[in-house]
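1. turn this into a structure:
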Amino acid sequence: MKIHLLTLSFTLLLFSCKTETKEKNDIPNVEETTIGKHIEKLASDDFLGRMPFTEGETKTVNYLKEEFSKLGLLPGNGDRFFQDVPMVEITGAPSDKMTITGSKIPIDLKYFDDFVALTQKIKPEVNLEESELVFAGYGIVAPEYGWNDYEGIDWKGKTAVVLVNDPGFKSNDSTLFKGNAMTYYGRWTYKFEEAARQGAAGVLIIHETEPASYGWNVVQSSWSGARMNLESNLPTTDVQGWISKESAEKIFETSSIDTKNYNELAKQKNFKATPLNLKISVQIKNTIKKDISKNVVALLPGTDQKDEYIIYSAHWDHLGVGHPVNNDSIYNGAVDNASGTACLLAIAEAFKKGKPQKRSIVFIAVTAEEQGLLGSAYYAENPIFNPKKTVANINMDAIESPGPMKDLTITGFGHSEMDNYAKVVAEKQGRYIIPDPDAEKGYFFRSDHFNFAKIGIPALYASGSYEDFDHGIEFVKKMKTEYSNNKYHQPADEYIAGVTALGGIQFDAQLLFEIGLQLSNETYFPKWYPTSEFKAARNN
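-> Coordinates of the predicted model:
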């Protein structure tokens, strides 16, 4: 055994010496074999990539219901394990070409290679017919920063071309938005929402791998085929889409925009939206399906404080069957997020092995995270359990490591006292706490804890992702890069028995279990820090 693990064992031994044997025995283990069994099942080809509205969903939600039932958990939504989530599925078929006119030679962008496009309009067909193109910088309206990329333009009938991320990206300037840490203004969801609020007919995000934090292949896999939305009366543009950086530069070359410095121009506070004197034409034909997907909700009732709740969450869905890559068309989603869903079941098993808890524990496997956090958004709008009585949310998404990790990386560190609960258990495991070192990638806005936070519930999203006890920092960095480049949202995200590392996943799951265990037997409600934007929602 290597010295790192000996050190860890000694740390744990010291802790146990200071703790009564009875107390130690009261803390069950989250079982590694349970985690492996569920990942293997959920990520198998039999589950067809777990896409909502498909046979894969039916198999997945029924499997989760059965497993929660076997553990003796109660239905979490009255007498049902399911919370119905009405959604609209739109399968868009864009025209083969997106045509840009107005220059001497028209530019034809090729679908999938150069652009992807879709619509949230519930119509059989939508068109942008010679819609004027306007470069709108980062596409942000942020009064608190004195920022308005849309000012001075009548946007009716026009299409905004915008950059991904926000002006603080790579600026090393803490006064420019939040510096290198992405704000919500940097997320694609915000870009689409704001363009619609401005009355634009279309919006195109310029993809760049570093500020987006994923490659063009992820855009292709995530934004082609069927897309889902909650039914809503909120405004939406006719067309939303992405164009490659190379395509954007072709467009800029025929306009007055400086192709080498457009990013820097957009970072200036005095930036003004710039008409490109070009027009765009593209058509999308839609197949529309309205159906009901399901959140799976299970309840372990508390004793003395059964009307107070700790919610564990993980999304069960992935991308289903899609564009073939290396002759494989099933997007199994072993890491994303069979891993988190398996931990949900394994943590439920650990709670059942222990003594009854004072507070109630809720386990929610949410749908359609990959479509824009839709299942958790629906729950936030239609909560089953009173948010004011919900103590905390502990979210699990894409848990992967080569082995037990020396760090615990907290995404959204500094928002709430959940950091302190995590620190106590991490130190017990011989680990240290760090904020997300990749805060510029906006992970805080990219998983379901965000929707719980938005309604005031202190949320923890944490896992080991920086330094492995045995393999160090560089090895983990290499592993994460390989996953991001070759497996994230690709058919290659598969479970391989005997190869997929489970020890690190179990180590994280044990930590998250023990945090919930502590919360479930006390009377205190963790608080948001005064500087967090989510504090107001808790206090209202």
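2. going forward, measure contacts between C-alpha atoms and count neighbours the same way
-> Noted.
3. buried ones in the helix or strand where S484 lies?
-> For S484, the host element (DSSP states H and E) is helix 472-486. If you call a residue buried by 16 or more other CA atoms under 10 Å, then helix 472-486 has these buried ones: I473, V476, K480, Y483, S484, N485, N486.
4. now the element after it, going C-ward?
-> helix 503-519.
5. buried stuff in that next one?
-> 503-517, 519.
6. that helix - contacts with which helices or strands?
-> helix 32-42, helix 340-353, strand 390-395, helix 418-428 (3 or more CA pairs under 8 Å, 6 or more residues apart in numbering; DSSP states H and E).
7. out of the ones you listed, nearest to G78?
-> When those are compared by CA to CA, strand 390-395 sits nearest G78, at 17.0 Å.
8. point out the other helices and strands that the closest one packs with.
-> strand 305-315, helix 449-454, strand 459-463, helix 503-519.
9. now mean neighbour count and distance to N326 too, for the helices and strands packed on helix 503-519, in CSV please.
-> CSV is the format used below for these (neighbours: other CA atoms under 10 Å; distance: least, CA to CA, whole Å):
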stretch, mean neighbour count, distance to N326
helix 32-42, 21, 21
helix 340-353, 24, 26
strand 390-395, 24, 33
helix 418-428, 19, 40
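10. structure for this one too, so we can compare:
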Amino acid sequence: MARFSICIAALIGAVAVSACSTMDNGGTRQPGALSASEAEAAVAPSVPLMKEVTKRLSADDFEGRAPSTAVEPKVTEYIIGEFRKAGLQPGNQGKWLQEVPTVEITGDDFTPLTVKGAGETQSYAFGEQYVATSYRVAPKTQVKDSPLVFVGYGIVAPELGWNDYAGIDMHGKTAVILVNDPDYANETEDGLFKGRRMTYYGRWTYKFEEAARQGADAALIIHDTFPAAYGWNVVNSSWTGAQYYVQSPNDNADATKANGWVQKPVAEAILKASGHDLASLTKAAQASGFKPVPLGMTASFGFRNAIRRSTSHNVVGILPGTARPYEYVLYSAHWDHLGHCTPDATGDDICNGAVDNATGVGAITALADANRRHGGAQRSQVFIALTLEESGLLGSEYYAQNPIYPLNATVGGVNIDALLPGDRVRDYSMTGGDKSDLNDLFRTALREQGLREAPEDSPEKGHYYRSDHFSYAKLGVPMFDIGRGTDWMQGGTAAGEAAAKDYVENHYHAPSDEWSDDWNWAGLTQDLALYYRLGRMLADGDSWPNWRASDEFRGIRDADCARPGAPCGR
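-> Here you go, the predicted structure:
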């Protein structure tokens, strides 16, 4: 590592004059084009800053960085100080902080799920057979005698000619919905809904949102372990405690009254009583032209809600652009973690979150510093340390819904979450598959830096929809979410896979996710160089990357860019 650092340091002087001079094979200038050695030379002076920020944010006196607690001001003040030293200006109309108002809703006193019809009454216990919560900020939730309608996968995708709600008015009714999307069982990614790769239409968040848009009283997803990619134990643990949401002016009155899940055997019993068969209806729902099926039965259930409101903060800084300052590129990483958590065998109860995600905040701080060192980009670069990722991507959701910089003036960006110490690699993957023009830029950067593209691990699990970049993507802004591969330079895939497995099984969301002076920074340095390259491609370019024509977010971006005066529509 010492010899490697000396080599790249020698290149620093050359980078400032060569960073924008590389041509592609056709002679076209590639904005900010850098070889692997040039990219790492560009970020080399900033790597010590990334180390410093990562180490400090994961220290015990930050108590695991739980948002909306007494330690939050200490955390945000530290980040502001580092942003300022990196050369950023306050990014929220002269302020560093953006308030993120949230609400915590904890349900209790749950009644059984009671289903009536066909001359019989069925009753199902909360927790063991069904779970439910409410997005609405109200002291009591009551769904009473709501007609059940089987709506297949609950998808409305105009770009694919698909509408599972065709011909029915869902007001006052409860949608019964299949998990995942229609062609999830394919071995490949072939199919209208990308086969084995989950699309957003397969995510439970989408299904509840669409049910609300259709006016449904409630929505119940049928749990099935294989298409869900997790067991009922995960559903039960996730949906039986406090739930967190961004506060809205109408207290989410436009959401369904209740959203929940039922065990597969429960759904089978309900459908059998209604004269239907779950397997047959599932097969029918996988074909285009499916129509919703009223079941001739009603559902009733209810619970009380304990409500607590609080406010946390995103930290926002900006490097103004030199040529097109009113066009923006985002760099984001969440600063929050779990705070105090279940003690380990030594009694340590601080989940420090060194990897998750002190590394990410360290990275965007270092990227700000590197960009400032090598001269401002043509477009403005916005750096956001986000809050409440661990509570459901709420900091990024709030920014996307209340953007400081217009989304149709935002070119795209990179989100960084949980960079694992380890060796340099030969490969990187793009989470989400081939979704947008960013994939082309990613492949260009890999080619320039002598790397290869690896397939995403477990695309059926929908990882693209589980990190902060998704909040922007959902409203049309393409975002890079990349992952370092497991093919290590030293030890190959055996070493890389072992390191990833060790982190997930032994350190993820645990007190042992701590800083160590023994970390191998070779892979982290490689990450930083690639993120720098990708960001400069956007910030020094003049293109507006869009989603692929068949992507679920293409229509949203196109509509936003069609607004009068939208920069992305030029």
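11. circling back: rebuild the helices and strands packed on strand 390-395 of structure 1 as CSV, extending it with distance to L163 of structure 1.
-> Below are these laid out as CSV (distance: least, CA to CA, whole Å):
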stretch, distance to L163 of structure 1
strand 305-315, 28
helix 449-454, 23
strand 459-463, 27
helix 503-519, 35
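12. nearest to D258 of structure 1, of those?
-> helix 449-454 (36.5 Å).
13. and that closest one, how far out from the chain middle?
-> Averaging C-alpha positions (CA atoms, centre = their mean, to the nearest Å) puts helix 449-454 of structure 1 11 Å from its chain's average.
14. tell me the buried residues in it?
-> H449, F450, N451, F452, A453, K454.
15. repeat for stretch 277-296 of structure 2
-> L278, L281, T282, A285, F290, K291, P292, V293, P294, L295.
16. could you do stretch 148-165 of structure 2 as well?
-> Buried-residue list, stretch 148-165 of structure 2, by 16+ other CA under 10 Å: 148-157, 162-165.
17. for E268 of structure 2, what are its contacts?
-> D277, L278 (CA atoms under 8 Å, 6 or more residues apart in numbering).
18. quick check: it is in a helix.
-> Yes - under DSSP: H, G, I helix; E, B strand; the rest coil, E268 of structure 2 falls within a helix.
19. gap between it and G127 of structure 2?
-> Distance, E268 of structure 2 to G127 of structure 2, by CA to CA, to the nearest Å: 18 Å.
20. and S238 of structure 2, by the same measure?
-> 11 Å.
21. check D468 of structure 2 too.
-> D468 of structure 2 is 29 Å from G127 of structure 2, by CA to CA.
22. looking at structure 2, which residue lies furthest from center?
-> Most distant residue from the mean C-alpha position of structure 2: G119, 45.4 Å away (CA atoms, centre = their mean).
23. now for the buried residues of stretch 148-165 of structure 2: which two are most distant?
-> L148 and A157 (22.4 Å).
24. show me what I318 of structure 2 lines up with in structure 1.
-> Aligning on TM-score structural alignment places I318 of structure 2 opposite L299 in structure 1.
25. could you say which helix or strand holds that match?
-> Going by DSSP H and E, L299 of structure 1 is in strand 274-300.
26. superposed on structure 2, what's the mean shift for the helix holding S484 of structure 1?
-> Helix 472-486 of structure 1, aligned to structure 2 and superposed, deviates on average by 5.5 Å (mean CA distance after the TM-score superposition for structure 1).
27. dump the buried residues of stretch 148-165 of structure 2 to TSV, plus secondary structure and distance to G260 of structure 2.
-> Below are those laid out as TSV (DSSP: H, G, I helix; E, B strand; the rest coil; distance: CA to CA, whole Å):
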residue	secondary structure	distance to G260 of structure 2
L148	strand	14
V149	strand	15
F150	strand	14
V151	coil	15
G152	coil	16
Y153	coil	15
G154	coil	14
I155	coil	17
V156	strand	20
A157	strand	22
W162	strand	24
N163	strand	22
D164	coil	19
Y165	coil	19
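28. out of these, the closest to R447 of structure 2 would be?
-> Nearest member of those to R447 of structure 2, counting by CA to CA, is A157, at 34.7 Å.
29. what about the closest one, distance to Y206 of structure 2?
-> A157 of structure 2 is 11 Å from Y206 of structure 2, by CA to CA.
30. circling back: what's the distance between the strand holding L299 of structure 1 and the middle of its chain?
-> On CA atoms, centre = their mean, the centre of strand 274-300 of structure 1 falls 17 Å from that of its chain.
31. equivalent analysis for stretch 386-402 of structure 1, please.
-> For stretch 386-402 of structure 1, the distance to the chain centre is 12 Å (CA atoms, centre = their mean).
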